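K.L.:
pasted the sequence and its predicted model underneath.
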Amino acid sequence: MQSNNKIDVRREKMLDVIRRSPVTTINELAEFFSVSAETVRKDIEYLDEQDLIIRIHGGVAPKVSTGSEKSYDIRYAENLEKKKAIAEAACNMITPGDSVIIESGTTMQELAKVLTGRPELLQTLTIITMSFRVVEILKDSNFEKVFFLGGWIRKDDYMSYGHHTIELLKDFHADKAFISCAGLNTKLEVTDYFDEEVMLRRQILKSCDKSILLADSSKMNKTTILSVCSAKDIYRLITDKECSKTMTDLFAKNHINYKLV
């Protein structure tokens, strides 16, 4: 049996490895330390209990400080099945012939994937986006019209942003827009981290008839640094069934049009 000292040393080294990468899989850690996957899971469980790492689907990510946004890859891996369900429900709101703004974000990536599986719908749509990930997913599909909003590049989020992007967006008016957020709090404020994304999202709201907020339950009862708008300004909110009763009661009381999936 390994001594506690050897286990502690391995866990310390494992934490160092985890901190060097946005996402590390259990198999990668097992191979790196020449131990079993079960041993790695026990180490991860210990590090998680110490609040040093974040456990995600299929692996682990480094803990980030409060007020900082996690990397795109970490955000994509978290709550992935919920995001897929939300994306399916969002796609069901799109009708043939719609013009659609698809914002940048991990759930938007899943929405683009759903659309590629419905070519008879996709080929009737006009899609406006600032997300490189959305374009990458759509590029080999049977799309008809896709407009990419250019501008400065935020490489961490695989998107364009800034004054030029907003000015281009002002030339469009879409039937529907799908937007994301970092948090939705008990004051019903839709919040995010970056000025540029907040300003872009506000223009999206002006540039569509119906705005649909896609936000899984991890975003609920959460406040980040900047306010985008009130949930009352959103046509519909789609979230998952793990959304707390505190939040759904608030939605009902304030006549928020929401759907749980």
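P.N.:
Arrived safely, thanks for sending. Here the structure is a predicted model, which is why all the values come from computation and not from measurement.
K.L.:
all contacts plus neighbour counts: C-alpha atoms, from now on.
P.N.:
Noted.
K.L.:
how many neighbours does E49 have?
P.N.:
11 (other CA atoms under 10 Å).
K.L.:
residues in contact with it?
P.N.:
If a contact means CA atoms under 8 Å, 6 or more residues apart in numbering, then E49 has no contacts.
K.L.:
so where do the helices sit in the stretch 101-250 of the chain?
P.N.:
Secondary structure of the stretch 101-250 of the chain by DSSP state H, counting those that start in this stretch: the helices cover 106-116, 119-122, 132-138, 163-169, 195-206, 245-253.
K.L.:
what residues sit buried inside the fourth one?
P.N.:
So that's helix 163-169. In terms of neighbour count (16 or more other CA atoms under 10 Å), helix 163-169 has its buried residues at 165-166, 169.
K.L.:
take those residues and write them to CSV, including distance to K13.
P.N.:
What follows is the buried residues of helix 163-169, written out as CSV (distance: CA to CA, whole Å):
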residue, distance to K13
T165, 43
I166, 45
L169, 48
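K.L.:
dropping in the other structure now:
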Amino acid sequence: MIAGREDHPVIRVSGLRTRFGQQLVHDGVDFSVAKGEVMGLVGGSGTGKSVLLREIVGLMEPTEGRIEVLGRDTRQLSERERIALQARWGMLFQDGALFSSLTVLENIQVPLKEHTSLPRDLIEEIARVKVAMVGLGPEAGNKYPSQLSGGMRKRAGLARALAMDPEILFLDEPTAGLDPIGANAFDELIGNLQKSLGLTVVMVTHDLDSLYAICDRIAVLVDKKVVVGTIDDLLKQDHPWIHDYFHGPRGRAAGAARG
């Protein structure tokens, strides 16, 4: 946890329960994220990592509980208030979720056109700046998603997520499908952007290298709840899944690689 920020979290989840029919996915999830923190969210298959992320950003409704983002209870907002709050964060979906019929530049311009009344030429200039910010060449701006590699699509999706200069960045499996070199480069990009822009980042991932590289703390979904701590904290946990995850071959390799 970032020192001195515990009492003023950017995100607070309290008593969250999620049920799909007879299936209970979350049962009393509680955790908070401090301003400027990078929080990893991990768990086994079926533990509801992406579901939790989507509930925080308002794409899904939990069965019970309270979700506060930037001091606002997301379940108590009017439509106008909800749209205004959502303009203060960006989200990168696992597959980039780019509009296939739009170029990269046009994709980045979508949230700017939706949430601002900026002149067209300024919107176009902002889009070009965001392309450069994520490490894409200027020629990428005029390409369609189908003309990009998987890594380039993720960077383009990230550029769109950053279009509104958000305070919070949500990432859903950002390195999934990338080779080790590409994944490492993307981790470095996220880390550099977080530091330079002062972002708060919440990242669903299964990539242990990413956890070691850029996360301040990790929220582990186990037994329908969360266990939160630094990697050092979690290495001391005796919960079977947590122990196997961080002490298994991949966990030991990731730890060794990061010293």
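P.N.:
Received it, and whenever you're ready, just let me know what you need. Model, not experiment: these values are computed from the prediction.
K.L.:
quick one: TM-score?
P.N.:
The pair, once superposed, lands on a TM-score of 0.33 when counted by TM-score structural alignment, normalised by the length of structure 2; 138 aligned residues with a CA RMSD of 5.6 Å.
K.L.:
closest to Y76 of structure 1 among the buried residues of helix 163-169 of structure 1?
P.N.:
Using CA to CA, T165 comes nearest to Y76 of structure 1 of the buried residues of helix 163-169 of structure 1, at 23.7 Å.
K.L.:
re the thing from before, most tightly packed of the helices of the stretch 101-250 of structure 1?
P.N.:
Of all those, helix 106-116 has the most neighbours on average by mean count of other CA atoms under 10 Å, namely a mean of 23.
K.L.:
and that one, what does it pack onto?
P.N.:
helix 72-77, helix 80-91, helix 119-122, helix 132-138 (3 or more CA pairs under 8 Å, 6 or more residues apart in numbering; DSSP states H and E).
K.L.:
and the angle from it to helix 80-91?
P.N.:
Using axes from the mean of the first three to the mean of the last three CA atoms, to 10 degrees, the inter-axis angle of helix 106-116 of structure 1 relative to helix 80-91 is 60 degrees.
K.L.:
ok, and what's touching stretch 31-43 of structure 1?
P.N.:
With CA under 8 Å, 6+ apart as the test, stretch 31-43 of structure 1 has contacts from 10-11, 26-27, 29-30.
K.L.:
still on that earlier bit, as CSV, the helices of the stretch 101-250 of structure 1 with distance to E189 of structure 1 would be great.
P.N.:
As requested, the helices of the stretch 101-250 of structure 1 are arranged in CSV below (distance: least, CA to CA, whole Å):
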stretch, distance to E189 of structure 1
helix 106-116, 20
helix 119-122, 32
helix 132-138, 26
helix 163-169, 22
helix 195-206, 12
helix 245-253, 12
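K.L.:
which positions within the longest helix along structure 2 qualify as buried?
P.N.:
When structure 2 is parsed with DSSP state H, its longest helix is helix 180-197. Across helix 180-197 of structure 2, burial judged by 16+ other CA under 10 Å covers 183-184, 186-187, 190-191, 194.
K.L.:
from those residues, which is closest to A257 of structure 2?
P.N.:
N184 (11.6 Å).
K.L.:
packing partners of the longest helix of structure 2?
P.N.:
helix 208-214.
K.L.:
returning to that earlier point: and of the contacts of stretch 31-43 of structure 1, the nearest to C208 of structure 1?
P.N.:
I26 (43.2 Å).
K.L.:
so what's the closest one closest to, chain neighbours aside?
P.N.:
Distances taken as CA to CA, 6 or more residues apart in numbering put G59 closest to I26 of structure 1, at 5.3 Å, once the chain neighbours are dropped.
K.L.:
so where do the strands sit in structure 2?
P.N.:
Counting by DSSP state E, structure 2 has strands at residues 11-20, 23-33, 38-43, 64-69, 72-73, 89-92, 168-172, 200-204, 217-222, 225-229.
K.L.:
max-length helix in structure 1?
P.N.:
Longest helix in structure 1, counting by DSSP H: helix 4-19.
K.L.:
can you spell out which helices and strands pack onto it?
P.N.:
Judged by 3+ CA pairs under 8 Å, 6+ apart, the packing partners of helix 4-19 of structure 1 are helix 37-49, strand 59-62.
K.L.:
following the first one, which helix or strand shows up next?
P.N.:
Right, helix 37-49 of structure 1. Once the chain leaves helix 37-49 of structure 1, the next helix or strand it forms, by DSSP states H and E, is strand 53-56.
K.L.:
okay, buried residues for that following strand please.
P.N.:
Those buried within strand 53-56 of structure 1 under the rule 16+ other CA under 10 Å are 53-56.
K.L.:
can you check stretch 38-56 of structure 1 too?
P.N.:
Neighbour counts over stretch 38-56 of structure 1 (16+ other CA under 10 Å) mark 39-41, 43-44, 47, 52-56 as buried.
K.L.:
adding distance to M199 of structure 1, write those out as CSV.
P.N.:
Listed next are the buried residues of stretch 38-56 of structure 1 as CSV, based on distance: CA to CA, whole Å:
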residue, distance to M199 of structure 1
T39, 47
V40, 43
R41, 42
D43, 42
I44, 39
L47, 38
L52, 33
I53, 32
I54, 30
R55, 32
I56, 30
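K.L.:
ok, back up a step: do you know which of the helices and strands packed on helix 106-116 of structure 1 lies nearest L213 of structure 1?
P.N.:
helix 80-91 (9.1 Å).
K.L.:
what's that closest one packed up against?
P.N.:
When contacts are defined as 3+ CA pairs under 8 Å, 6+ apart, helix 80-91 of structure 1 sits against helix 106-116, strand 208-214, strand 236-239.
K.L.:
need the ones you listed in TSV (columns: distance to R202 of structure 1).
P.N.:
Formatted as TSV, the helices and strands packed on helix 80-91 of structure 1 follow (distance: least, CA to CA, whole Å):
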stretch	distance to R202 of structure 1
helix 106-116	17
strand 208-214	11
strand 236-239	16
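K.L.:
those: which one's closest to L138 of structure 1?
P.N.:
helix 106-116 (6.6 Å).
K.L.:
what does that closest one contact?
P.N.:
72, 75-76, 83-84, 86-88, 90-91, 102, 121-122, 133-134, 137-138, 141-142, 178-180, 214-215.
K.L.:
change it to 7 Å
P.N.:
With CA atoms under 7 Å, 6 or more residues apart in numbering as the test, helix 106-116 of structure 1 has contacts from 75-76, 83-84, 87-88, 91, 102, 122, 133-134, 137-138, 141, 214.
K.L.:
out of these, which comes closest to L205 of structure 1?
P.N.:
I102 (11.8 Å).
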